[in-house]
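K.L.:
Predicted model and sequence follow; I will ask about them next.
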Amino acid sequence: MSMTLMSLRAPCTGLCLALACLPVLAQAPEIRREPYPPQAVGSAHTIRIIPETCAYLRGMFTTDPAVPYRYGASKTAGRCQPRARLVDPAKAMPSAAKGWILNDEVRIPQAGCPSRTAVIRIWRKPIDTKAPLDGRGQARIYLQDAKQQAQSGAVAKLPEYAAVLEMVGQGCGGAAG
């Protein structure tokens, strides 16, 4: 009898775990967009500008089968004052369970290989702020105030963004595949 209960319990546990994860996996991004046009191997392209972090994400399909897509961040302008931080997704491990919100999902198919797509999920982690909001509903950070806070040692916490890459689909074979 206990053997029967154990054999029934194991599938139920797996099913229950899968159902518990379903809301996280089914979370719709705040920004909805169509997939990008197919991008050629070796062609650098802008993935997304994140104005709050004063950065933009750029990516490129490669011929390296171990790393088929590379991406990174660059500053938008030297004078831009970030209102949020772009953090390493490996350290932050963003998820809805940890208070992160799926902000955007960018799908970039590989030209010449429609079965391979780079999916970049951009997560944001808001903070509870007591700062007054401006007319656009944004909490603004002013340089003079930030300098005073830094000098007093009370640096304000900033919202965070993280970009997570996932490759979807199979390679098409050959050197680019």
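P.N.:
On my side now, so go ahead.

K.L.:
okay, CA-based contacts and neighbour counts for the rest of this
P.N.:
OK.

K.L.:
contacting residues around R58?
P.N.:
44-48, 71-74 (Cα atoms under 8 Å, 6 or more residues apart in numbering).

K.L.:
repeat that for 6 Å
P.N.:
45-47, 71-72 (Cα atoms under 6 Å, 6 or more residues apart in numbering).

K.L.:
Put this next to the first one:
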Amino acid sequence: MRRLTLFSAAALALTAFAAIAADPTPEIQRAASAPPQAAGSVHTLRQIPEACARLEGMFTGEAAQPYKFAVVRSSPNCQPRARFVDAAKAQPSEAAGWKFNDLIRVPSAACPQQQAVVRVWRKPAAVAPPQLDAQGRARLYLQDEKARAEAAKLAQVPMFAAAMTVEGKPCGG
């Protein structure tokens, strides 16, 4: 039985190592991990101003779902210049034109061998400001934008996606 437990732990560690080794180098370089967070304490992982979004997380202390992760709108008045999409649907990868933007590791204060890992992806778009009119102003006219939308010729917007996993050995089981 002990060999089976050791084998399971080794397989889990190998899987976690393979996931880490498979990650490309992120665009944002940061410390190896964030400060340990207590269970029940909501904390901000990262802000993405261009998408008017904030990534929040919380260790729950529950074995079934040890970490909750959410994308929260940063302000009701914010006008996003980028979209935040579901990573499960978007399936971000470098082959699909996404850039590996950030890797955030958050250890649990109650269970030091367990950590939440958030991988943030960014899909750039060639966004140019509108041309200036005769008065030197960038203007968008509703009827022109409606016509572009109907013709499916709207400009691409940058996109962000984030995926969260919990790595490490669970505690108290």
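P.N.:
Thanks, I have it. It should be emphasised that the depicted structure is a prediction, and the values quoted were computed from it without experimental measurement.

K.L.:
farthest pair in the contacts of R58 of structure 1?
P.N.:
Maximum pairwise distance among the contacts of R58 of structure 1 (Cα to Cα): 10.8 Å, between H45 and G72.

K.L.:
Go through the longest helix along structure 1 and flag the buried ones.
P.N.:
Longest helix in structure 1 by number of residues, with DSSP state H as the criterion: helix 2-25. Residues of helix 2-25 of structure 1 include none that count as buried (16 or more other Cα atoms under 10 Å).

K.L.:
Can you check which part of structure 2 the next helix or strand after it sits on?
P.N.:
Sequence-wise, the next helix or strand downstream of helix 2-25 of structure 1 (DSSP states H and E) is strand 45-50. Aligning strand 45-50 of structure 1 against structure 2 (TM-score structural alignment) gives residues 43-48.

K.L.:
buried set for the matching stretch?
P.N.:
Result for stretch 43-48 of structure 2 [16+ other Cα under 10 Å]: buried residues 45-48.

K.L.:
gap between G173 of structure 2 and T15 of structure 2?
P.N.:
Using Cα to Cα, to the nearest Å, G173 of structure 2 is found at 20 Å from T15 of structure 2.

K.L.:
what about the two, which has more around it?
P.N.:
T15 (13 against 5; other Cα atoms under 10 Å).

K.L.:
residue in structure 1 matching that one?
P.N.:
So T15 of structure 2 corresponds to nothing, using TM-score structural alignment.

K.L.:
Over to T15 of structure 2. Which of the three states is it?
P.N.:
In three-state terms, and counting by DSSP: H, G, I helix; E, B strand; the rest coil, T15 of structure 2 is helix.

K.L.:
now it: how far from S8 of structure 2?
P.N.:
Relative to S8 of structure 2, T15 of structure 2 is positioned 10 Å away (Cα to Cα).

K.L.:
Can you identify each of the strands in structure 2 by residue range?
P.N.:
Assigned by DSSP state E, structure 2 shows strands spanning 43-48, 53-59, 67-73, 83-84, 99-107, 114-123, 159-168.

K.L.:
Out of those strands, which is closest to D23 of structure 2?
P.N.:
Short answer: strand 99-107, nearest of these by Cα to Cα, at 8.1 Å.

K.L.:
what range in structure 1 matches that closest one?
P.N.:
Against structure 1, strand 99-107 of structure 2 falls on residues 101-109 (TM-score structural alignment).

K.L.:
Tell me roughly how far the matching stretch lies from structure 2 on average.
P.N.:
Comparison of stretch 101-109 of structure 1 with structure 2 after fitting gives an average deviation of 0.6 Å (mean Cα distance after the TM-score superposition for structure 1).

K.L.:
ok, the spatially most central residue of structure 1 - contacts?
P.N.:
By Cα atoms, centre = their mean, the mean C-alpha position of structure 1 lies nearest to I122, the distance being 2.3 Å. Shown in contact with I122 of structure 1 (Cα under 6 Å, 6+ apart): 103-104, 162-163.

K.L.:
Now do the same for it: its match in structure 2.
P.N.:
Aligning on TM-score structural alignment places I122 of structure 1 opposite V120 in structure 2.

K.L.:
S33 of structure 2 versus the nearest residue in space to its match that is not next to it in sequence, what's the distance?
P.N.:
For V120 of structure 2, ignoring the flanking residues on the chain, the nearest one in space by Cα to Cα, 6 or more residues apart in numbering is A162 at 4.3 Å. Separation of A162 of structure 2 from S33 of structure 2 (Cα to Cα): 17 Å.

K.L.:
same question, P112 of structure 2
P.N.:
Going from P112 of structure 2 to S33 of structure 2 by Cα to Cα gives 12 Å.

K.L.:
Mind listing the shared neighbours of the two?
P.N.:
With Cα under 6 Å, 6+ apart, P112 of structure 2 and S33 have no common neighbours.

K.L.:
Pick out whichever of A162 and S33 of structure 2 has more residues nearby.
P.N.:
A162 (23 against 14).
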